[in-house]
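[1] structure for this input, please:
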Amino acid sequence: MQTELALTDMVIRLGAAVALAAVIGLERQLKNRPAGLRTHMLVALGSAAFLLVGLEILMATAEGDPSARIDPTRIVEGVIGGIGFLGAGSIIQSRGSVHGITTGAAIWIAGAIGVACATGNLILAALVTLLALIIVLVMGLLEREMTDDPRPASDGSSRDEGTRRSPEN
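    Sure, this is the predicted structure:
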């Protein structure tokens, strides 16, 4: 059994996590959302790094004492919890409206992208990124059309004062 991950594999996995999360982060940045390019990149990088450390420990202990093995799924649970905390911090309630739910979800997705990249599943990470972009861009346009929102797609301004609907950011 392999006892460590090659440096080139680590660089590829971390680089893919950062690059794919940057795509989602850029979309959030261009819409002037609270968590943008750097935040999404850092979340994916951190997620990938935590899981890579866990995989390295798992590989290092594989040939040693079997009781010393770790469960990488516990690392994923910790990453999910930490990202949930960040996402919750991006959600704001004011004047009966809730803002930042989509940004919180995008942060969560950035973490999933990082975990997928760390496991070497770059195809899954790319598909998640593509689907997230479709959801945020295309569904955002459809949502605005269905609710007669006068705001342009790239405008970060808020809805009319009289609106009580809770828009997603």
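[2] okay, CA-based contacts and neighbour counts for the rest of this
    OK.
[3] Gln93 sits in which helix or strand?
    Assigned by DSSP states H and E, Gln93 falls within strand 92-94.
[4] gap between that strand and the chain center?
    Between the mean C-alpha location of strand 92-94 and the chain-wide mean there is a distance of 22 Å, by CA atoms, centre = their mean, to the nearest Å.
[5] Proceed likewise with the subsequent sequence, for comparison:
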Amino acid sequence: METIAADFTGTFAAVPWPVALVRLLAAAVLGGLIGLEREWRDKPAGLRTHILIALAACLFIVISQQLSELSFGPQENMRVDPLRLIEAVTAGVAFLAAGIIFTKGDTVRNTTTGASMWLAGGVGLACGAGQLPLAAMATAITISVLWLLKVLMRLGGEG
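    This is a model prediction of the structure:
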């Protein structure tokens, strides 16, 4: 019973629950900022979708850090490969993003929203790994690309 209580309070956790909470909230906020821009443009994947993608990616990383602390047998049999988890998350998000991209005649629609979903997954992964400044910088750059470049293209007569 002490182990269960200790795990719940974060005593033996690789990522104590207050740290996990901050990472999860950061992923939700940063993913939400990207999604908010898509929402304003009335795109098929907006605020909630981007929050959930970033939150899920963050959760997968935090879970992997927790699992790496558990004993699954002799240490020489342990194979922890964080790149596999990143590949799984990006493949899952790419599958979701591909579902909203469609073509009509010679026009391809929603590729930018698909890319923003994929990037929200990356932001979530960064948050889960504790790289909050990196996630914040990527979010700021993403919003700049989505918003500022659209404005500049309109001023230049291209959009």
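[6] quick check: what element follows the strand holding Gln93 of the first structure along the chain?
    Taking DSSP H and E, what comes next after strand 92-94 of the first structure is strand 97-99.
[7] what's the first helix or strand after that following strand?
    Next element after strand 97-99 of the first structure (DSSP H and E): helix 101-118.
[8] whereabouts in the second structure does that next one align?
    Counting by TM-score structural alignment, helix 101-118 of the first structure lines up with residues 111-128 of the second structure.
[9] the lengthiest helix in the second structure: which residues count as buried?
    Counting by DSSP state H, the longest helix found in the second structure is helix 17-40. By neighbour count on 16 or more other CA atoms under 10 Å, the buried set for helix 17-40 of the second structure is 17, 20, 23-39.
[10] now stretch 40-59 of the second structure
    43, 45-47, 49-59.
[11] now, those that are in helices?
    Checked against DSSP H, those include these in helices: Leu47, Thr49, His50, Ile51, Leu52, Ile53, Ala54, Leu55, Ala56, Ala57, Cys58, Leu59.
[12] could you dump these to CSV with distance to Gly122 of the second structure?
    Listed next are those as CSV, based on distance: CA to CA, whole Å:
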residue, distance to Gly122 of the second structure
Leu47, 16
Thr49, 14
His50, 11
Ile51, 12
Leu52, 12
Ile53, 9
Ala54, 7
Leu55, 10
Ala56, 11
Ala57, 7
Cys58, 9
Leu59, 12
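[13] centroid-nearest residue for the first structure?
    Central residue of the first structure (CA atoms, centre = their mean): Ala110, 1.5 Å from the mean position.
[14] hmm, back to that, residues in the first structure aligned with the longest helix of the second structure?
    Under TM-score structural alignment, the match for helix 17-40 of the second structure is residues 7-30.
[15] show residues contacting that stretch.
    35-42, 44-45, 48-49, 52, 103, 106, 110, 113-114, 117-120, 122, 125-126, 129, 132-133, 154 (CA atoms under 8 Å, 6 or more residues apart in numbering).
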